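Trainee: Turn this into a model:
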Amino acid sequence: MTTPWILGLTGGIGSGKSAVAQHFIDLGVHCVDADHAARWVVEPGKPALAAIVEHFGPDVLQANGELDRTALRHRIFQAPEERRWLEALLHPLIGEEIVASLASAKSPYAILVSPLLVESGQHKLTQRVLVVDAPEQLQLQRTMLRDQASEEQVHAILKAQALREDRLKHADDVLLNDRDLPWLQSEVERLHRFYLTLHGGQP
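Mentor: Next up, the predicted model:
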């Protein structure tokens, strides 16, 4: 049995990458979400959570023993060196979690879904990159609607994410998501048929 090749799937906030990933899953493709992996590695009982508590103190825990993400975010938001400490701890663990999950894939290719695919270096785990792109105005509208967020908040998130140009530079395929869901799903199906013809992500 051949090992599945890995497709990296990324896109800015509100670009529609979750809808794209979901349709690939519906088509039977094994998807690993980097955000989920980031949550798994800090679950109660995991060594990473113990290290975080030891470093930041018990006030980064909720009453039920789970990580209080908001409290932790406040701590690292003000202090770049604390953020670097946390990233140095978590990134390798998240990477291991992702690799293990991708290795269990049974589909001809597997997908790593990550909003920070390019910035985090996770694209090195993939053989091909698909960027879901959308005009910035549309990203703003979708995110404000979905998260009940203000325009300023969404602008701040857009600024923190990779520049669109950087993402697109790494793209082998670009899916411009500026129409309705049925059209988007038909584009995913078209890409899926194409991906099934590839070996190691290459034609």
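
Trainee: From here on, just use CA atoms for contacts and neighbour counts.
Mentor: Will do.

Trainee: how about the helices in the protein?
Mentor: With DSSP state H as the criterion, the chain has helices at 17-26, 34-40, 47-56, 69-77, 80-103, 136-147, 151-160, 164-169, 181-195.

Trainee: this one next, for a side-by-side:
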Amino acid sequence: MINPAFKPWILGLTGGIGSGKSAAAQCFINLGVHTVDADHVARWVVEPGRPALTQIAEHFGPEVIQASGELDRGALRARIFEHPEERRWLEALLHPLINQEIVSDLARATSPYAILVSPLLIESGQYKMVQRILVIDAPESLQMERTLQRDGSSPEQVQAILKAQARREDRLSHADNVLLNDRDPAWLKSEVERLHHFFLTLRGGQS
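Mentor: Next up, the predicted model:
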């Protein structure tokens, strides 16, 4: 039986593209840690039937909605890429909804600590929701290699994404813990297990 006064502390998990964030998060999930993925939440708040999608359609017009009724992310991305003020409008609409959903999902956690996985944990200010930050790190050459293999993107596209994300040094400067993920999946799993045992000894994210 869970103590009603029990409140897990929140770990922020972040890392650049191709660093292995998702693989690390899955290792924590396998260990029974409640995990919320900010990217999944961001997609959920604009699904058909959600109020945000209606507001986006009213603001940007029907060309950002596919025939299926789903958001046309490519069309929307093109619009906000060309018009920074439109991007700001969209962020002002979505960020509070995303954060509200993340908070309510984390509140349902019953594990000793819960994890918020977010590629933009630092850039978006979501790090303010967490008590501790774990950065999954990898050399840039390895990030490029993994992303090219996984997404079939061009090297130019991957470089553009790397530039848009926080600089590696900035991310590392916020880290309480760093996991250098430059080996195989078995190594990653053992490192996550080691960190998990350490995190279980913490109260409120602090020793």
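
Trainee: Adding mean neighbour count as columns, could you present the helices of the first structure in JSON lines?
Mentor: Listed next are these as JSON lines, based on neighbours: other C-alpha atoms under 10 Å:
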{"stretch": "helix 17-26", "mean neighbour count": "18"}
{"stretch": "helix 34-40", "mean neighbour count": "16"}
{"stretch": "helix 47-56", "mean neighbour count": "15"}
{"stretch": "helix 69-77", "mean neighbour count": "14"}
{"stretch": "helix 80-103", "mean neighbour count": "16"}
{"stretch": "helix 136-147", "mean neighbour count": "15"}
{"stretch": "helix 151-160", "mean neighbour count": "13"}
{"stretch": "helix 164-169", "mean neighbour count": "15"}
{"stretch": "helix 181-195", "mean neighbour count": "14"}
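
Trainee: Quick one: closest of these to Glu119 of the first structure.
Mentor: helix 164-169 (8.8 Å; C-alpha to C-alpha).

Trainee: and that closest one, which stretch of the second structure?
Mentor: Residues 168-173 of the second structure are matched to helix 164-169 of the first structure when aligned by TM-score structural alignment.

Trainee: Stretch 116-126 of the first structure now?
Mentor: Counting by TM-score structural alignment, stretch 116-126 of the first structure corresponds to 120-130 in the second structure.

Trainee: How about stretch 193-200 of the first structure?
Mentor: Going by TM-score structural alignment, stretch 193-200 of the first structure sits over residues 197-204 in the second structure.

Trainee: If we ignore the residues flanking it in sequence, what's nearest Pro8 of the second structure?
Mentor: Tyr113 (4.5 Å; C-alpha to C-alpha, 6 or more residues apart in numbering).

Trainee: go on, Gly11 of the first structure?
Mentor: Per C-alpha to C-alpha, 6+ apart, closest to Gly11 of the first structure is Val132, 4.8 Å.
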